[in-house]
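Participant: Give me a 3D structure for the following:
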Amino acid sequence: MTIQDRAVTLDVTSRSVVYEGRVWDIVHDSFVFPETGEVLGRDYIDHPGAVAVVALDDDDRILMIEQYRHPVSMYLWEVPAGLLDIDGEDPVTAAERELFEEADVRADTWHVLVDQFNSPGASAEALRIFLAQGIHEIPEDKRHVRDGEEASMKIEWVPFDEALTAVIEGRIHNPSAVSGIMALAVARQRGMETLRDAHVEWNAHPKFRAEATNLYRD
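Facilitator: Predicted coordinates:
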């Protein structure tokens, strides 16, 4: 048996914005559940999706950043990541941009490591994690100027085995970092044959689904 998540187009009878936020909204959908015919209502975060990058250098180190995250009141060790919040920007381009803006580096080679929904019971956020190799630094005079929480980010190149141990021992918790590091560990065990092309379709992301324009009706 081959297991695979499947997309459906339910009869969404109404949709309203419960809260309009700076980055994402909370919406309420009413929809007909096909198994019972019952009309159900759900509130969730209408999220644009995100990308993350596991950057691996020639010395078998991955690039990690320490950033403050207010909802959990912690400084977390993460991999570069960011929102898909620019209209028309494809995921690979977004990942390249985030690597440049957050880590002052570019990469020559890109692959998809893993795709996931971060919290599908509460959010529409879809995340694609890339593997970036062939790393080279951006000259200082051409680097992005960071602000907000990003202005104080600490950047470190961490040996891969050390990062993997940190995941297993529960010392890091960011989902992009945890999933990306574990996915890379599995890919390495399988001779990197599980890596996908960087531009492979991402139909699980609601925005990129063929039926995305018909997810609900007025």
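
Participant: going forward, measure contacts and count neighbours with C-alpha atoms only.
Facilitator: Fine.

Participant: Just the helices from this structure, written as ranges.
Facilitator: With helices called from DSSP state H, the chain shows them at 91-103, 160-168, 175-189.

Participant: Could you single out the most deeply buried of those helices?
Facilitator: Counting by mean count of other CA atoms under 10 Å, helix 91-103 has the highest mean neighbour count of the helices of the chain, with a mean of 21.

Participant: ok so, going back, specify the stretch among the helices of the chain that is closest to V53.
Facilitator: helix 91-103 (6.5 Å; CA to CA).

Participant: Which other helices and strands does the closest one contact?
Facilitator: Applying 3 or more CA pairs under 8 Å, 6 or more residues apart in numbering; DSSP states H and E, we find helix 91-103 packed against strand 50-55, strand 81-83, strand 105-117.

Participant: Please identify the most buried of the ones you listed.
Facilitator: Comparing the helices and strands packed on helix 91-103 by mean count of other CA under 10 Å gives strand 50-55 as most buried, with a mean of 27.

Participant: Kindly calculate the angle that it makes with strand 105-117.
Facilitator: Comparing the axes of strand 50-55 and strand 105-117 via axes from the mean of the first three to the mean of the last three CA atoms, to 10 degrees yields an angle of 130 degrees.

Participant: and the nearest residue to N174 once chain neighbours are set aside, how many neighbours?
Facilitator: Leaving aside its chain neighbours, N174 sits nearest to E78 (5.8 Å; criterion: CA to CA, 6 or more residues apart in numbering). When neighbours are defined as other CA atoms under 10 Å, E78 has 23 of them.

Participant: Could you also give me the structure for this second sequence? I'd like to compare it with the first:
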Amino acid sequence: MKPHGTHSEEDLDPMSAGYETVASRPVYADKVMSLRVDDVRMPGGQVAERAVLDRPAAVTIVPLDDTDRVFLLSQYRHPVGGYLIELPAGLADKPGETPFEAARRELYEEAALRAATWHILADMRVSPGAVNQLARVYLARDLTVVPDDERYELGQAGEFEEADFRTEWLSLDEAVARVHAGEIQNSATVAGLLAAASARALGWKPLRPADLPWPAPLTARTR
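Facilitator: Predicted coordinates:
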């Protein structure tokens, strides 16, 4: 007999015991997110409410030039009431678009850059206690600048907050130093810069091919 309040590995494995959603109530929805409240039965039988913010997957890009400078932008973020220093990023919300295609599009739209060499740096769950969004961080190298006339011919001038970007190039080392100083706070940007610095220190050996699909859904306990 197991002591009260303890569970075996089998008990805790969602594939065997299960965390079962027994009811779900929609609260809010717009074109980029929805909020619902789920009633979830735990392995011990208790039922608890869990709010879930459903958002499309996202991509973030670390554009690194041949002198180890990284492209950064400052964007107004209304929920925090100010500008955040960020890497180029966006939602992978186009029908049929792969994450790699989304990354190339966002680099073009937000930075007016193209890259000949791409790799995956990291996959992230940004705030898994409440948000189900999956995010992927790419490293983009061998950069070329998109000519202004081409960019604006295709209507990529930006709108709303994106019309007010402030951009800069920093050495990767300086950008990482600004992370440690607390000056760069956007979570995907922090992860991307630190992952790029770590991969560089390891001779780029941890890099994965850029065209991999999204990771498989999480179903079982990681052992």
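
Participant: Would you pull the TM-score for this pair?
Facilitator: For this chain pair, the superposition-based TM-score is 0.86 by TM-score structural alignment, normalised by the length of structure 1; 201 aligned residues with a CA RMSD of 1.8 Å.

Participant: ok, back up a step: how about the helices of structure 1 in CSV, adding distance to D46 of structure 1?
Facilitator: Below are the helices of structure 1 laid out as CSV (distance: least, CA to CA, whole Å):
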stretch, distance to D46 of structure 1
helix 91-103, 18
helix 160-168, 29
helix 175-189, 19
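
Participant: so which of those gets nearest D197 of structure 1?
Facilitator: Closest among those, once you apply CA to CA, is helix 91-103, at 10.3 Å.

Participant: Which residues does that closest one contact?
Facilitator: Contacts with helix 91-103 of structure 1, where a contact means CA atoms under 8 Å, 6 or more residues apart in numbering, come from 51-53, 63, 65, 80-84, 105-107, 128, 130, 138, 143-146, 150, 155, 198-199.

Participant: start and end residues in structure 2 for it, please.
Facilitator: Here helix 91-103 of structure 1 aligns to structure 2 at residues 99-111, judged by TM-score structural alignment.

Participant: what do you get for stretch 163-178 of structure 1?
Facilitator: With TM-score structural alignment as the criterion, stretch 163-178 of structure 1 aligns to 175-190.

Participant: what do you get for stretch 190-200 of structure 1?
Facilitator: Under TM-score structural alignment, the match for stretch 190-200 of structure 1 is residues 202-212.

Participant: Buried residues of that stretch, list them for me.
Facilitator: For stretch 202-212 of structure 2, a neighbour-count test (16 or more other CA atoms under 10 Å) marks 207, 210 as buried.

Participant: Show me where structure 1 has its strands.
Facilitator: 11-19, 25-32, 39-46, 50-55, 61-69, 74-78, 81-83, 105-117, 126-137, 154-159, 196-197 (DSSP state E).

Participant: Could you dump those strands into a markdown table with distance to A183 of structure 1 added?
Facilitator: Shown next, in a markdown table, are the strands of structure 1 (distance: least, CA to CA, whole Å):
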| stretch | distance to A183 of structure 1 |
| --- | --- |
| strand 11-19 | 35 |
| strand 25-32 | 30 |
| strand 39-46 | 26 |
| strand 50-55 | 10 |
| strand 61-69 | 13 |
| strand 74-78 | 15 |
| strand 81-83 | 16 |
| strand 105-117 | 6 |
| strand 126-137 | 9 |
| strand 154-159 | 16 |
| strand 196-197 | 12 |
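
Participant: residue contacts, the residue most central in space within structure 2?
Facilitator: What sits nearest the mean C-alpha location of structure 2, by CA atoms, centre = their mean, is A135, with 2.8 Å. Taking CA under 8 Å, 6+ apart, we find A135 of structure 2 in contact with 57-60, 123-126, 188.

Participant: Now tabulate those residues in CSV and tack on distance to L172 of structure 2.
Facilitator: Below are these laid out as CSV (distance: CA to CA, whole Å):
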residue, distance to L172 of structure 2
A57, 26
A58, 22
V59, 19
T60, 16
D123, 20
M124, 21
R125, 24
V126, 22
A188, 15
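
Participant: Nearest to L202 of structure 2 among those residues?
Facilitator: For the contacts of A135 of structure 2, the nearest to L202 of structure 2 is D123 (18.4 Å; CA to CA).

Participant: That's all I had, so thanks and see you.
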